[in-house]
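1. With the input below, show me the fold.
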Amino acid sequence: MAQISNISKQLQLKCSGERFYELFKNKMDSITQMFPKKLLSYKIVEGNGFAHGSVVHWKYELRGTLEAKQKLHMDDTNKAITLEFIEGDLFKDFEMVAVKGEVSDGGSNGISSVKWSVEFVKANEGVAPPHNYLQFALESTKGIEAYLCNNN
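-> Down below sits the predicted model:
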């Protein structure tokens, strides 16, 4: 069995962790509008909108135009969203890829954060880790955070 690898990074949020997670949970279509040069198009192919268990076909820009289908997993208890890739161009280099965002809403210190992780299994050892997917999540976080801070 192939070994699952993981790359991750945690970012402190300037906005409420709750609001950050709620945007993903209830207004993911807004996120697509925030990044039109990166998220070129989407279509819900299974399920009811951007909801737990739905499958979304994406066309996106990440070192070229790529396409993929992702299954959405939402965990309200842990304020986590997982985008599990189930089909697409990245399967030329990977057997499995999942991008997960886990939001912490401050706790005792009042500082919210999001930890982005990319779990993956390489198709062969010559493949570099998918740092571009982690970088996209980090860059998106900054844009989403700015939107939430400016739109109370």
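2. alpha carbons only for contacts and neighbour counts from here, please
-> Noted.
3. by contact count, what packs against the helix or strand hosting H73?
-> Element membership for H73, per DSSP states H and E: strand 65-75. Where contact means 3 or more C-alpha pairs under 8 Å, 6 or more residues apart in numbering; DSSP states H and E, strand 65-75 is packed against strand 55-61, strand 80-88.
4. So for it, what gets flagged as buried?
-> For strand 65-75, a neighbour-count test (16 or more other C-alpha atoms under 10 Å) marks E67, A68, K69, Q70, K71, L72, H73, M74 as buried.
5. got it, and stretch 57-64?
-> Going by neighbour count (16+ other C-alpha under 10 Å), the buried part of stretch 57-64 is H57, W58, K59, Y60.
6. do stretch 41-58 as well
-> Buried residues in stretch 41-58, counting neighbours by 16+ other C-alpha under 10 Å, are found at Y42, I44, G49, F50, A51, H52, S54, V55, V56, H57, W58.
7. Here is a second sequence; please produce its structure as well for comparison:
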Amino acid sequence: MVLAGKLSTELGIKTPVDKFFKLFASELHEVQNISERVHGAKLHEGEDWHHNDSVKHWTYVIDGKVHTCHESIEVDEQNKKITFKLFGGDIDEHYKVFNLIIQVIDNGDGTGAAKWTVEYQKINEDIDPPNGWMDLLGKVTREVDAHLVKGTNIAL
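-> Purely as a prediction, here's the structure:
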């Protein structure tokens, strides 16, 4: 019985890598204003959106259904990698562990990519893998990229 799993996707981005990473690392609250599938985000605990001890509450749509969860964040600036630890709400109904990991990759030729990994541990074998999350992450990535490309003249 396999309860743990990992899903991964890598999506090309047009936005400069530093700018794309900055939005997720220090302007995460803006995602709700950019993505049609993220309906709300608010600071649940803590004083700062981007502090490791802070907890945010999210409302989002997967497979046409509204879901909620809490999230804490760990940022690795050097590797342009962020781990979002999700819990509470709908997450706890299906998973013991649920992490979203984004790594923004500089291809060295002026192009970049957003690599998303979903790491999870299901509460039982009857739970399906979180494939809907891959669709959500792809959609959010495309929306954020398009939004940032429009504003590429804005200083980093």
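8. Quick check: TM-score for this pair?
-> Here the TM-score for the pair of chains, by TM-score structural alignment, normalised by the length of structure 1, is 0.89; 149 aligned residues with a C-alpha RMSD of 1.6 Å.
9. hang on, the earlier thing: and the contacts of the strand holding H73 of structure 1?
-> 25, 50-60, 80-90 (C-alpha atoms under 8 Å, 6 or more residues apart in numbering).
10. By how much does that strand deviate from structure 2 on average?
-> Compared with structure 2 after the fit, strand 65-75 of structure 1 shows a mean deviation of 1.1 Å (mean C-alpha distance after the TM-score superposition for structure 1).
11. For that strand, what is the distance to the chain centroid?
-> 8 Å (C-alpha atoms, centre = their mean, to the nearest Å).
12. Please enumerate the strands of structure 1.
-> Remark: strands assigned in structure 1 by DSSP state E are 5-12, 39-46, 55-61, 65-75, 80-88, 94-106, 111-122.
13. now these as TSV including distance to N132 of structure 1?
-> Formatted as TSV, the strands of structure 1 follow (distance: least, C-alpha to C-alpha, whole Å):
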stretch	distance to N132 of structure 1
strand 5-12	11
strand 39-46	14
strand 55-61	11
strand 65-75	13
strand 80-88	15
strand 94-106	11
strand 111-122	10
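14. So for A146 of structure 1, which of those sits nearest?
-> Closest approach to A146 of structure 1 among the strands of structure 1 (C-alpha to C-alpha): strand 5-12, 12.8 Å.
15. Give me the buried positions along the closest one.
-> S8, Q12.
16. Please give me every residue in contact with the residue nearest the centre of structure 1.
-> Central residue of structure 1 (C-alpha atoms, centre = their mean): V99, 5.1 Å from the mean position. By C-alpha under 8 Å, 6+ apart, the residues touching V99 of structure 1 are T82, L83, E84, W116, S117, V118, E119, Y133, L134.
17. Same list, the residues you listed, but as a markdown table with distance to I31 of structure 1 please.
-> Formatted as a markdown table, those follow (distance: C-alpha to C-alpha, whole Å):
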| residue | distance to I31 of structure 1 |
| --- | --- |
| T82 | 15 |
| L83 | 14 |
| E84 | 18 |
| W116 | 16 |
| S117 | 19 |
| V118 | 19 |
| E119 | 22 |
| Y133 | 16 |
| L134 | 16 |
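18. Over to stretch 84-92 of structure 1 now: how far is its first residue from its last?
-> With C-alpha to C-alpha, to the nearest Å as the measure, stretch 84-92 of structure 1 spans 16 Å from end to end.
19. which residues in structure 1 does the helix of greatest length in structure 2 match up with?
-> In structure 2, taking DSSP state H as the definition, the longest helix is helix 131-150. Using TM-score structural alignment, helix 131-150 of structure 2 corresponds to residues 131-150 of structure 1.
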